[in-house]
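Asker: Okay, sequence plus prediction incoming.
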Amino acid sequence: MRNWLGLARSLAIYNNPLRTLPLRRFYRSLLSPGDLAFDIGAHVGTRARAMRGAGARVVALEPQEPFASFLRRTLPRDIHLIEAAAGPQETVAEMAVSSLHPTVSSLQPDFAATAGATPGFAHVKWDRRQQVRVTTLDRLIAEHGMPAYVKIDVEGFELDVLAGVSRPLPLVSVEYLPDLPDQTVRVIERLQSLGAYRFNPVQGEAGRFLWSDWRKATDTVAWLRALPPGSRSGDLYARLQSAK
């Protein structure tokens, strides 16, 4: 019962037109018709649908129940759904699940303890475990092609997802949490090891970049570390310099 309450809560929050309409406009500025996009951590499918609305071919990954079952029944048939997580290797792993706050369920073993110690997560309980299948970005690329864009929102497991790719990606976004800046700094370092990237954040669900220019890793890290605790989270976009 708690699982379905968590699903209902997520649908009420993330299927709100105040969120979805700006997101759809934003993705139309990032993606061209026919582009391939990966949605890693599809949740209720809001981002996958917005990518599709921009004309992209979408591969969506979601391992968590009941969300995977919900997506299997409701996603448009031309979105390719994979009921798995992405990580550093192909395996089976254990996810810590919050039934009432399923957006913060994570495969990262330390995430519940680390995030739970911050004010923004004080009300969250990780109350059950789920075994999930894990694939890699390299495997997805081998099967579907190089994506124009990869969205990663996996609650502290972003670095592990990027450990499973051996080549630079043209455009990537990861969730950033102001209370846990080191988590995003490590992601920036990993991306820089793959290629020359510039960065630009989107705060919350604003549907627009915060900066008028794309900035170096050092400037982005300084910005992250200067964010006051309790600031609004968002997505950090990384664009490969050679990418258009």
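Answerer: Nice, I can see it.
Asker: From here on, just use CA atoms for contacts and neighbour counts.
Answerer: Noted.
Asker: so how many other residues sit close to A226?
Answerer: The number of residues packed near A226 is 11, by other Cα atoms under 10 Å.
Asker: centroid residue for this protein?
Answerer: D153 (1.8 Å; Cα atoms, centre = their mean).
Asker: Tell me which stretches of this protein form strands.
Answerer: 36-40, 57-61, 80-82, 85-86, 91-97, 128-135, 149-152, 171-176, 197-203, 234-240 (DSSP state E).
Asker: most neighbours per residue, which of those strands?
Answerer: Using mean count of other Cα atoms under 10 Å, the stretch among the strands of the chain with the greatest mean number of neighbours is strand 85-86 (a mean of 29).
Asker: one step back: contact partners for the residue nearest to the centre of the chain?
Answerer: The neighbours of D153, taking Cα atoms under 8 Å, 6 or more residues apart in numbering as the test, are I40, G41, A42, V174, E175.
Asker: mind redoing it with 10 Å?
Answerer: Each residue near D153 by Cα atoms under 10 Å, 6 or more residues apart in numbering is listed here: 39-43, 103-104, 161, 173-176, 235.
Asker: Below is structure B, check it against A:
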Amino acid sequence: MLKPIRELLKRSGSYEYFRYSSFFRLYTWLFKRQVIRDHQREVAFYRSFLPNHCSLIFDIGAYDGHKTAAFLKIANKIVCCEPDAHNFRTLRIRFRNSGSSVVLENKAISDHPGTELFFIHHAGSAFNTLNPKWKQILETDLENRWNEKIKFHDEVSIQLTTLDRLIDQYGRPDFIKIDVEGYELTVLKGLSQKVPYISFECLLPECKTELLDCLARLYQLDNKVVFNAAFEERLEFNNFLSYHDMINWVNKEAAPRCFEIVASMEL
């Protein structure tokens, strides 16, 4: 889309309605084939380890809904949790015709219900976080790591709930995807029961301690839990690793990088 038209639509508040319209889907299909391929690759990634069809998925840190769009191909219902007001509006528009298949919660997930300060890089930013350490890491990192100099300009109070409370409300999910910018351990502390599959984002080396704590937390829930790592929608290992083997792998990783951990539990 031509930049002036896009900016005009954004100023009028109409951009998201156009961006998630049938017309734009056709435009994407005809002229943005890489977007289609990226979506298909994401669906294929989740199908590589999830059951053929899931009843329920929790998308924790749903952002603009691109993961939810993939989950709609493999699940009956997706519960999206997104505290950022700008992103939540995008989700409401994007999935306005999805009926009961997509449930939206304008909340963050934590280890307790209540409220907490949410640090704002800018409205809708993927860097917005509840974790002061993550905020500090981003603000002190060199520009070449993120292609921009990160600075947080605001903070707002947001509503919190827990994974246990979501399960009480919606039922046990087949899969929980967690992408919460350094707040993963706190999210997992709000879960006291096993679920078949969980994924969460990791950043090495800055958050190695938190990663090890996340692995230990899941091992507490199920001492038979097994793990894999995923880079760019591809599993690193042909077979899932035991807790101790995953710990050994993490301790050997030296290169700075961001990836996902996928955990599978026995019910």
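Answerer: Good, I have the coordinates. These figures come from a predicted structure and were not determined experimentally.
Asker: Give me the TM-score for this pair.
Answerer: The TM-score (TM-score structural alignment, normalised by the length of structure 1) is 0.86; 231 aligned residues with a Cα RMSD of 2.4 Å.
Asker: rewinding a little: any idea which of the strands of structure 1 gets closest to I141 of structure 1?
Answerer: strand 36-40 (9.5 Å; Cα to Cα).
Asker: residue ranges for the helices of structure 1, please.
Answerer: Taking DSSP state H to define them, one finds helices in structure 1 at 2-14, 17-30, 46-53, 67-74, 111-116, 137-144, 158-162, 181-194, 217-226.
Asker: Where does the last one end up in structure 2?
Answerer: Okay, so that is helix 217-226 of structure 1. Equivalent residues of helix 217-226 of structure 1 are located at 243-252 in structure 2, counting by TM-score structural alignment.
Asker: buried residues in the matching stretch?
Answerer: For stretch 243-252 of structure 2, burial by neighbour count (16 or more other Cα atoms under 10 Å) applies to Y243, M246, I247, V250.
Asker: CSV for those, including distance to L138 of structure 2?
Answerer: As requested, these are exported to CSV (distance: Cα to Cα, whole Å):
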residue, distance to L138 of structure 2
Y243, 29
M246, 26
I247, 25
V250, 22
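Asker: Out of the helices of structure 1, the one nearest L81 of structure 1 is which?
Answerer: For these, the distance to L81 of structure 1 is smallest for helix 67-74, at 7.1 Å, taking Cα to Cα.
Asker: what's the closest one aligned against in structure 2?
Answerer: When structure 2 is aligned by TM-score structural alignment, the counterpart of helix 67-74 of structure 1 is residues 87-94.
Asker: distance from that stretch to structure 1 after superposition?
Answerer: Average distance, stretch 87-94 of structure 2 versus aligned residues of structure 1 after superposition (mean Cα distance after the TM-score superposition for structure 1): 0.8 Å.
Asker: Show me what that stretch is in contact with.
Answerer: Where contact means Cα under 10 Å, 6+ apart, the residues beyond stretch 87-94 of structure 2 that reach it are 15-21, 61-66, 68-69, 80-82, 84-85, 96, 98, 102-107, 123-126.
Asker: cool, and stretch 184-192 of structure 1?
Answerer: By Cα under 10 Å, 6+ apart, the residues outside stretch 184-192 of structure 1 that reach it are 156-163, 167-169, 172, 174-178, 182, 193, 197-199, 217-218, 220-222, 224-225, 236, 238-240.
Asker: Give me the distance from stretch 104-116 of structure 1 to the chain's centre.
Answerer: Per Cα atoms, centre = their mean, to the nearest Å, the displacement of stretch 104-116 of structure 1 from the mean C-alpha position of its chain is 15 Å.
Asker: Between the two ends of it, what distance do you get?
Answerer: Its start and end residues considered, stretch 104-116 of structure 1 measures 10 Å (Cα to Cα, to the nearest Å).
Asker: same thing with stretch 44-53 of structure 2?
Answerer: From its first residue to its last, stretch 44-53 of structure 2 covers 13 Å (Cα to Cα).
Asker: State the number of residues packed around the counterpart of T103 of structure 1 in structure 2.
Answerer: Under the alignment by TM-score structural alignment, T103 of structure 1 pairs with A126 in structure 2. The criterion is other Cα under 10 Å. On that basis, A126 of structure 2 has 17 neighbouring residues.
Asker: so how far is W146 of structure 2 from A126 of structure 2?
Answerer: Using Cα to Cα, one obtains 11 Å as the distance from A126 of structure 2 to W146 of structure 2.
Asker: Same question for N223 of structure 2.
Answerer: As judged by Cα to Cα, N223 of structure 2 and W146 of structure 2 stand 37 Å apart.
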